[in-house]
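Student: what follows is a predicted protein model with its sequence.
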Amino acid sequence: MSPHENVPVDPQLAELYKDLHRHPELGFAEHRTAGIVAERLRAAGFDVTTGVGRTGVVGVLRNDEGPTALLRADMDALPVEEDTGLDYASTATATDDSGTTVPVDHACGHDMHTTCLLGAADVLARDQASWAGTLLVVFQPAEELGEGAQAMVDDGLYDRFPVPDVVLGQHVAPLPAGKIAGHAGASYAGSDSLRVRLVGRGAHGSMPQASIDPIVMAAGTVLRLQTVISREIPSTATAVLTVGAVHAGDAANVIPGEAELRLNIRSYDEAVRRRILESVDRIVRGEAATAGAPDEPTITEIERFPVVVNDQAALARTLDTFAAWLGPENVLDPGAGAGSEDVGILATAAGAPLSYWLLGGTDPALFTTGDMNDPALLTVPSNHSPHYAPVLDPTLANGVTALVAATRTWLPAA
């Protein structure tokens, strides 16, 4: 393959993508997807193991002496109702952990990740003269829960399979199709999601003197939390604290007995993260004490993602390959992103460098400059939106080619 050409892609790959898109599955429930992945990998000649980290799939292909490269794709979807109007849009539903029926959609693009990696695995299996070493393909569950990568590591990923010399992966993004972007160093934020339970004393709405109002307590807590970033974190640090949900009461004339807040913290530095968490704890407990709450509030972790750190040399090596293929004007630096990912766990656990990039997946006609300053980036549907769906052409071919090109860079033929 010339560095300036896409690899030949199986024309049936688009139909596979549409099938996966129609049948999304939530984290740790990716049974159908995992079955398709395993079947295709076996047909391509990989040694395949299923059920790694509950629903993960690992394929190994050894091809002469050489290093080991891990290529990762996540498989899970989101509890989002799709509103794209596509003829292959998802109408699937599932039952969540609370027993509620929810719509399910691949609104983050993991179906594209899975399809691209299956396509790349097939290309590399058929053209083993172009690379040498060991190819480890990891199809990970439950990225949206922040648990899938750790589950696979805890299930003996690197005891049962080769330890990689590099971890490679990509995430489809609302950039113009035909562009690839990567940032060295801290690339994606660490994320902490918390549930705060505030306990008051309920009463009739006409008798507030008999209550300890948890809604007022929650309101004070929310307002005070908004000062953490603006007044307690250095102005040179980057961090976000969002209160995304407030739940209390069911009637206009009843003061409830408790309230619940859900908040999310994004940060790039561990010291800053600890300071924010300490401040949250102090404020929550302080507001409860000020209100005279009869019980201590509780703060429970919902999920946590560590900061994703791209190895500078490893990312440069990969992006240089992409620049030779796409042209340097089509390889961008997006800066550090506020989104979160758990792919870094796979690299950290292996002691291997991470090279992780963004794959443009939006119709280029919607953009003007096509770079990171393009105003369209603020208006085109983004990941997790019910309107988000990447365009198949050329996203699918580019995603396959990127994985193949990166693999050949890190596993060069003898």
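Tutor: That came through fine.

Student: alpha carbons only for contacts and neighbour counts from here, please
Tutor: Fine.

Student: report the contact partners of the most centrally placed residue in the chain.
Tutor: Geometric centre of the chain, nearest residue: residue 341, 4.0 Å, by CA atoms, centre = their mean. By CA atoms under 8 Å, 6 or more residues apart in numbering, the contact set of residue 341 is 143, 146, 188, 189, 305, 306, 307, 308.

Student: repeat for residue 318
Tutor: By CA under 8 Å, 6+ apart, residue 318 lies in contact with 355, 406, 409.

Student: from those residues, list the buried ones, please.
Tutor: Buried members of the contacts of residue 318, scored by 16 or more other CA atoms under 10 Å, are 355, 406, 409.

Student: so how far is the helix or strand containing the last one off the chain centroid?
Tutor: Yep, that's residue 409 we're talking about. If you go by DSSP states H and E, residue 409 is part of helix 392-410. Relative to its chain's centre, helix 392-410 lies at 19 Å (CA atoms, centre = their mean, to the nearest Å).

Student: do stretch 372-388 as well
Tutor: Counting by CA atoms, centre = their mean, stretch 372-388 comes out at 16 Å from the chain centroid.

Student: likewise for stretch 284-298?
Tutor: Here stretch 284-298 is found 35 Å from its chain centre; the criterion is CA atoms, centre = their mean.

Student: so for that stretch, what gets flagged as buried?
Tutor: 284, 285, 287, 288, 291, 292, 293, 297.

Student: how close does residue 247 get to residue 288?
Tutor: 16 Å (CA to CA, to the nearest Å).

Student: ah, wrong one, I meant residue 114
Tutor: 46 Å.

Student: repeat for residue 172
Tutor: Separation of residue 172 from residue 288 (CA to CA) stands at 43 Å.

Student: returning to what we had before: which other residues reach the helix holding residue 409?
Tutor: Helix 392-410 has contacts (CA under 8 Å, 6+ apart) with 3, 6-7, 9, 14, 67, 69, 71, 112-113, 115-117, 119-121, 123-124, 130-131, 166, 168-169, 177-178, 317-318, 321-322, 359-361.

Student: the one helix or strand residue 70 maps to packs against which elements?
Tutor: Assigned by DSSP H and E, residue 70 belongs to strand 68-74. The contact analysis (3 or more CA pairs under 8 Å, 6 or more residues apart in numbering; DSSP states H and E) places strand 68-74 against helix 110-126, strand 133-140, strand 166-176, helix 392-410.

Student: let's bring in a second model and compare:
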Amino acid sequence: MPAPHTLDLTSALKPGDLEDFYRDLHRHPELAFREHRTAGKLAARLKGAGYEVTEGVGGTGVVGVLRNGDGPVVWLRADMDALPVQEATGLEYASLTDGIMHACGHDLHVTWLVAAAETLAAGRDVWAGTVVVIGQPGEEAGSGAAAMVADGLHQRFPYPDALLGQHAAPGPAGFYPHTPGLAMSASDDIDVVVHGVGGHGSRPESTVDPVVTASYIVTRLQTVIAREIAASEPAVLTVGAFQAGTSHNIIPAEARLALNLRTQNRRTRDKALEAIRRIVTAECRAAGCPTEPEVDVVSSYPVTVNDPALDARIAATHRELFGEHTVFDFGTVTGSEDFSELAPDGVPYDFWYVTTTPADVWEAAEGEELREKFAGVPGNHSPLFAPDLSVLVPGVRTLVSAALTELEPRRPGTA
């Protein structure tokens, strides 16, 4: 680990500059693989700091490389995309794009990454090695990391010794949860199409109603987790969309369901997927559907399993920097990320959280215990998600100090 005085190089940060950059990103959110403006802003700042910058990696991805002598290669990643959410925060810097919002904090992630990259560039006299900065597109689509890897991320840029990342999360601002080992769940998005026979609402006997059939499917799917998965195996199955029909008196020819499955091991995932397919097929056959249903896994996130040794080193650094009480193990969550897909096989990675809920919002939330209050504050993907701007500088410090933990310390007077 670097000497303690090298753990924080952020004294020269200008909070006003960070706020301006963050507010600009928040006002101009962009959906997955459309992050052209955001990528351009990131690339320009990296070039200004002396990084070798490559744009258009995996679509709209940005990679910046800063070589500073012999030593470890550390990758730092931030995702850039926003969500199709109508903002309801009332902030004076709220989204200017109707129906799109940075509701998951990726604007914070990019701001932290930019400032960390600039800080490390300015502090090259205290570390040696190579820093690779990654602005990743399409995290919310579940395919951004895979797109960058497919575009040669592992071959075109310095091979990593460690991959590091962090995420804004609900919780009273000023905490930095770390989880060694299994940190986040796998996630699968599943599209279901029920094929019926359409017709007039006055003659239902001449139809096979896919709305009724799909309704039975939705109800029956509730038993997958409740009755087929052991209580000791965490899993969540959500029906996020049900689409059918165009008019009051027309029985449609098909109905569509959008499902999301979250699991923490391959055995549970396979069992749940098999149950979903079985239930959908059986309900359609029971209804007399003329065609077999479609059940397709359209996108997937892997589990996130932090390297325990790497996580222990970085958690220790954050405790030293922010205080022992600020770092704790929140355990495995059912949220998902494609962050781990960026790491080549065998390369350790670590992914931690920075809590961002304003103090007044947290205090007003119902409940006494930490987990009770979590349910009462706007979380990621909420139209009310509004991080406290006090986390801007600390979020840079967490990323810079983590990088320095893995880079080689440079002795004074060495070139």
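Tutor: Right, received. Where do you want to start? On a predicted model such as this, the values are computed, not experimentally measured, just so you know.

Student: TM-score for this pair?
Tutor: Once superposed, the chains reach a TM-score of 0.94 (TM-score structural alignment, normalised by the length of structure 1), with 403 aligned residues with a CA RMSD of 1.8 Å.

Student: show me how to select, in PyMOL, the buried members of the contacts of helix 392-410 of structure 1.
Tutor: Buried residues among the contacts of helix 392-410 of structure 1 (16+ other CA under 10 Å), as a PyMOL selection:
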select buried, resi 6+7+9+14+67+69+71+112+113+115+116+117+119+120+121+123+124+130+131+166+168+169+177+178+318+321+322+359+360+361
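
Student: after superposition, how close is the strand holding residue 70 of structure 1 to structure 2?
Tutor: On superposition with structure 2, the mean distance recorded for strand 68-74 of structure 1 (mean CA distance after the TM-score superposition for structure 1) is 0.4 Å.

Student: where in structure 2 does that strand fall?
Tutor: Using TM-score structural alignment, the residues of structure 2 aligned to strand 68-74 of structure 1 are 73-79.

Student: following the chain onward from the strand holding residue 70 of structure 1, which element is next?
Tutor: Next helix or strand after strand 68-74 of structure 1 toward the C-terminus (DSSP H and E): strand 93-95.

Student: and residue 34 of structure 1, what pairs with it in structure 2?
Tutor: Matched to structure 2 by TM-score structural alignment, residue 34 of structure 1 sits across from residue 39.

Student: name the element that match belongs to?
Tutor: If you go by DSSP H and E, residue 39 of structure 2 is part of helix 36-48.

Student: that older thread, let me have the helices and strands packed on strand 68-74 of structure 1 in CSV, adding distance to residue 236 of structure 1 as columns.
Tutor: Converted to CSV, those look like this (distance: least, CA to CA, whole Å):
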stretch, distance to residue 236 of structure 1
helix 110-126, 34
strand 133-140, 35
strand 166-176, 27
helix 392-410, 35
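
Student: measure the aligned residue in structure 1 for residue 273 of structure 2 to residue 197 of structure 1 for me?
Tutor: Aligned by TM-score structural alignment, residue 273 of structure 2 pairs with residue 277 of structure 1. From residue 277 of structure 1 across to residue 197 of structure 1, the span is 16 Å (CA to CA).

Student: then residue 206 of structure 1?
Tutor: Counting by CA to CA, the separation of residue 206 of structure 1 from residue 197 of structure 1 is 24 Å.

Student: show me which of these two is the more surrounded one.
Tutor: Between residue 206 of structure 1 and residue 197, residue 197 has the larger neighbour count (other CA atoms under 10 Å), namely 20 against 10.

Student: which one in structure 2 is aligned with the more buried one?
Tutor: In structure 2, the residue paired with residue 197 of structure 1 is residue 193, using TM-score structural alignment.

Student: for that match, helix, strand, or coil?
Tutor: Put simply, residue 193 of structure 2 is strand when judged by DSSP: H, G, I helix; E, B strand; the rest coil.

Student: which ones are touching it?
Tutor: 254, 255, 256, 257, 293, 294, 295.

Student: over to residue 369 of structure 2?
Tutor: So residue 369 of structure 2 contacts nothing (CA under 8 Å, 6+ apart).

Student: counterpart of residue 228 of structure 2 in structure 1?
Tutor: Aligned by TM-score structural alignment, residue 228 of structure 2 pairs with residue 232 of structure 1.

Student: go through structure 2 and flag its longest helix.
Tutor: The single longest helix within structure 2, with elements called by DSSP state H, is helix 266-287.

Student: how many residues are close by the alignment partner in structure 2 of residue 163 of structure 1?
Tutor: In structure 2, the residue matched to residue 163 of structure 1 (TM-score structural alignment) is residue 159. When neighbours are counted by other CA under 10 Å, residue 159 of structure 2 registers 18.

Student: next, work out how far apart residue 159 of structure 2 and residue 42 of structure 2 are.
Tutor: Remark: distance between residue 159 of structure 2 and residue 42 of structure 2 (CA to CA) = 22 Å.

Student: part of a helix, is residue 356 of structure 2?
Tutor: No. Assigned with three-state DSSP, residue 356 of structure 2 falls outside any helix and is strand.

Student: quick one: residues contacting it.
Tutor: Taking CA under 8 Å, 6+ apart, we find residue 356 of structure 2 in contact with 168, 169, 170, 171, 172, 173, 174, 387, 388, 391.

Student: the counterpart of residue 113 of structure 1 in structure 2: what's it in contact with?
Tutor: In structure 2, residue 113 of structure 1 lines up with residue 109, judged by TM-score structural alignment. When contacts are counted by CA under 8 Å, 6+ apart, residue 109 of structure 2 touches 78, 79, 80, 166, 167, 168.
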